[in-house]
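Asks: Sequence plus predicted model, see below.
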Amino acid sequence: MHGAYPAISVLSYLLAGPLTFGLMGWGVDQWLGTSFLLVVGLLGGMGLAFYVIWLRYGRA
């Protein structure tokens, strides 16, 4: 069993991944003067969130 509330856990992964990596991408954008790393961070965070969800809940 993966806990009493797996939906809340999945939602937290889906929010925390893009938020964390998007914030890091925004910070690096500000530091380097670029404008594309925010999007890279958001997409990378979402991809990692899906991967972690698959690892945790996708296997039988």
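Replies: Nice, I can see it.

Asks: use CA for all of it now, contacts and neighbours both
Replies: OK.

Asks: which other helices and strands contact the host helix or strand of Gly41?
Replies: If you go by DSSP states H and E, Gly41 is part of helix 37-57. In terms of contacts (3 or more Cα pairs under 8 Å, 6 or more residues apart in numbering; DSSP states H and E), helix 37-57 is packed against helix 6-32.

Asks: dump the residue contacts of the most centrally placed residue in the chain.
Replies: For the chain, the residue nearest the mean C-alpha position is Gly17 (1.7 Å; Cα atoms, centre = their mean). Neighbouring residues of Gly17 by Cα atoms under 8 Å, 6 or more residues apart in numbering: 42, 45-46, 48-49.

Asks: try it against this one:
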Amino acid sequence: MDADELKTQLKKLNAKATQAKMDLHDLSEELPTGWEKILEVAQRCHDAHAALMAARKAAAAAGA
């Protein structure tokens, strides 16, 4: 992957992670309504941030 592709991928992953964070935040503000979704939303948030951190690490290793 070249530098531009890495930057594009990072932007997409960052947007996905940010949206997941906001979804988790919104859910927390609505509790106890929607409590059944806690694990699902938290897992999605965790996965999005894990992917973002892995991509950032790969980009740093590639010197991008």
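Replies: Perfect, I can see it now. Please read all numbers here as calculations on a predicted model, not as lab measurements.

Asks: still on that earlier bit, mapped onto the second structure, which of the contacts of Gly17 of the first structure are still contacts?
Replies: Retained in the second structure: 48-49, out of these (criterion both residues aligned by TM-score structural alignment, their matches' Cα atoms under 8 Å).

Asks: a markdown table please, covering the contacts of Gly17 of the first structure and showing neighbour count and distance to Met1 of the first structure.
Replies: Below are those laid out as a markdown table (neighbours: other Cα atoms under 10 Å; distance: Cα to Cα, whole Å):
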| residue | neighbour count | distance to Met1 of the first structure |
| --- | --- | --- |
| Leu42 | 21 | 30 |
| Gly45 | 24 | 26 |
| Met46 | 22 | 24 |
| Leu48 | 17 | 22 |
| Ala49 | 21 | 20 |
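
Asks: any chance of the contacts of Gly17 of the first structure in CSV, with distance to His2 of the first structure too?
Replies: As requested, those are exported to CSV (distance: Cα to Cα, whole Å):
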residue, distance to His2 of the first structure
Leu42, 26
Gly45, 22
Met46, 21
Leu48, 19
Ala49, 16
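
Asks: and which of the contacts of Gly17 of the first structure is nearest to Ser12 of the first structure?
Replies: Comparing these against Ser12 of the first structure with Cα to Cα places Ala49 closest, at 9.2 Å.

Asks: Excluding covalently adjacent residues, which one is nearest to Met46 of the first structure?
Replies: Spatially, and ignoring its direct neighbours in sequence, Met46 of the first structure is nearest to Pro18 (5.1 Å; Cα to Cα, 6 or more residues apart in numbering).
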